[in-house]
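# return a 3D structure for these sequence lines:
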Amino acid sequence: MALEIDGLAVLCAIAEAPEAFPAIRSDVTKAAHALVTKQLKAKTLDLPGLRAVREALGPQPLALIVDGLKDAEVKALATRLDKHHPDLKDAPAVTHRRHLMALAGTLAPVSAPAAKPKAKAPARPRAGAKSAAKSAAGPAAEPAAASAEGPTAASPAAPADALASAAMAARPPRRPRQQD
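This next block holds a predicted model:
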């Protein structure tokens, strides 16, 4: 009959007396990395669980392990923990890593957007009523209705500030180097 050992107790003993285990030092590092990575990839990991991992390891070791994860794994974890963040879907990998570490610290995830009530479409007049109203108003009403809409009704809204415009975000062309 095989006896089972307490793996955590053995790992604690190895950690407390590393000089007794010099031949397995690299294996301990690999195992620790693999175990924490597996915990981070667990589907059951939530924000309090991530914060508990950070509290147990400290911010620097966790950052090193997160840095070792694949970009897709970090993106999946960050978007799972902060589902409603608007910038995470198209952000680069470095943004996902920073956001994940901020969430592990004290950053709160973005809350779900409030559901907007659907506006009812205005009631459409019957076909006979529309033509009767048009003939009663006469041809002078048509240009007034067109000018009320104006060109701004069809054009998109202007950016809130000048820095948000595409022209301000564009990079200037590179200048050729002058050779002396």
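# could you use CA atoms for every contact and neighbour count after this?
Will do.
# contacting residues for the spatially most central residue of the chain?
The centre of the chain sits closest to residue 88, judged by Cα atoms, centre = their mean, with a distance of 2.1 Å. Contacts of residue 88 were listed using Cα atoms under 8 Å, 6 or more residues apart in numbering, and they are 75, 78-79, 95-96.
# what residues of the biggest helix by length in the chain count as buried?
Identified as the longest helix of the chain according to DSSP state H is helix 25-41. For helix 25-41, burial by neighbour count (16 or more other Cα atoms under 10 Å) applies to 28, 33, 36-37, 40.
# and these, which is closest to residue 155?
Taking Cα to Cα as the measure, residue 155 sits nearest to residue 40 out of the buried residues of helix 25-41, at 47.0 Å.
# wait, the closest one sits on residue 51?
No - with contact defined as Cα atoms under 8 Å, residue 40 does not reach residue 51; the gap is 10.9 Å.
# tell me which other helices or strands the longest helix of the chain touches.
helix 59-68, helix 71-81 (3 or more Cα pairs under 8 Å, 6 or more residues apart in numbering; DSSP states H and E).
# mind putting the contacts of residue 88 in CSV, neighbour count included?
Shown next, in CSV, are the contacts of residue 88 (neighbours: other Cα atoms under 10 Å):
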residue, neighbour count
75, 24
78, 24
79, 20
95, 16
96, 24
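# tell me the spacing between residue 72 and residue 95.
Counting by Cα to Cα, to the nearest Å, the separation of residue 72 from residue 95 is 12 Å.
# let's compare: structure for the following, please.
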Amino acid sequence: MALEIDGLAVLCAIAEAPEAFPAIRSDVTKAAHALVTKQLKAKTLDLAGLRAVRNALGPQPLALIVDGLKDAEVKALATRLDKHHPDLKDGPAVAHRRHLMALAADRDPVAPPAARAKPARGPIKAPGKGSAKGPEKGPGKGPETAKPASKASPEPAPAKARPPAGKPAPADALASAAMAARPPRRPRQQE
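Model (predicted):
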């Protein structure tokens, strides 16, 4: 009967002593990419899970992995985590990637639109008509010269979420991901 090994412990050991495993360095990179990609594609991944992945990896390695995902996968993930964002349905792929990284960096998703209130039932007045006695007579009055009802102003676009006070705005991780990637943490060895 084969015993199961603790995969995380083995991966941690490989990360702590990469010089002992020079022949598998590229395999470790591929495996790490595949594992994080699988986590991002998981149906159970929610916003808190995405933020936990970002906190564990850092913004640059996550940005590199998100950059490696297919456009459709990024769009599906971004729209699943922020269902009510108006620009995600028709936006370009780079906008989906940036929005996903912003969500991972503490941007709040767009709130669902408020339920529309039904108008109160009551007497409906036609525009241009006077009181119940009938239309007003006289120059400049009546339906011929009545001003059209002004259209209701559209709701303002939702404001972009800002980082909490005291936190700097997240840098565009996609633009500098390759330049600032950090290696995994290694414990100090005592001499």
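# superposed, what's their TM-score?
The TM-score (TM-score structural alignment, normalised by the length of structure 1) is 0.71; 147 aligned residues with a Cα RMSD of 2.8 Å.
# looking at the helices and strands packed on helix 25-41 of structure 1, which is buried most?
helix 71-81 (a mean of 19; mean count of other Cα atoms under 10 Å).
# in whichever helix or strand comes after that helix, what counts as buried?
Next helix or strand after helix 71-81 of structure 1 toward the C-terminus (DSSP states H and E): helix 93-104. The neighbour-count check on helix 93-104 of structure 1 (16+ other Cα under 10 Å) flags 93, 95-101, 103-104 as buried.
# packing partners for helix 93-104 of structure 1?
Using 3+ Cα pairs under 8 Å, 6+ apart: helix 93-104 of structure 1 touches helix 47-57, helix 59-68, helix 71-81.
# for the first one, packing partners?
Other elements packing on helix 47-57 of structure 1 under the criterion 3+ Cα pairs under 8 Å, 6+ apart are helix 93-104.
# which residues touch the helix it packs on?
47, 50-51, 54, 63, 66-67, 71, 74-75, 77-78, 88, 109.
# how close does that helix sit to structure 2?
Helix 93-104 of structure 1, aligned to structure 2 and superposed, deviates on average by 0.5 Å (mean Cα distance after the TM-score superposition for structure 1).
# tell me which helix or strand the counterpart of residue 8 of structure 1 in structure 2 sits in.
Matched to structure 2 by TM-score structural alignment, residue 8 of structure 1 sits across from residue 8. Assigned by DSSP H and E, residue 8 of structure 2 belongs to helix 7-16.
# which helix or strand contains residue 167 of structure 1?
helix 166-169.
# in structure 2, which residues correspond to that helix?
So helix 166-169 of structure 1 is aligned with nothing, judged by TM-score structural alignment.
# buried residues, that helix. List them.
For helix 166-169 of structure 1, it's none, nothing buried (16+ other Cα under 10 Å).
# before we move on, the earlier item: mean deviation, the helix holding residue 8 of structure 2 versus structure 1?
Mean for helix 7-16 of structure 2 is 0.6 Å (mean Cα distance after the TM-score superposition for structure 1).
# quick one: neighbours of residue 51 of structure 2, just the number.
Burial of residue 51 of structure 2 is recorded as 20 neighbouring residues (other Cα atoms under 10 Å).
# my read: it touches residue 105, true?
Yes - assessed by Cα under 8 Å, residue 51 of structure 2 is found in contact with residue 105 at 6.8 Å.
# can you tell me how far residue 64 of structure 2 is from residue 54 of structure 2?
12 Å.
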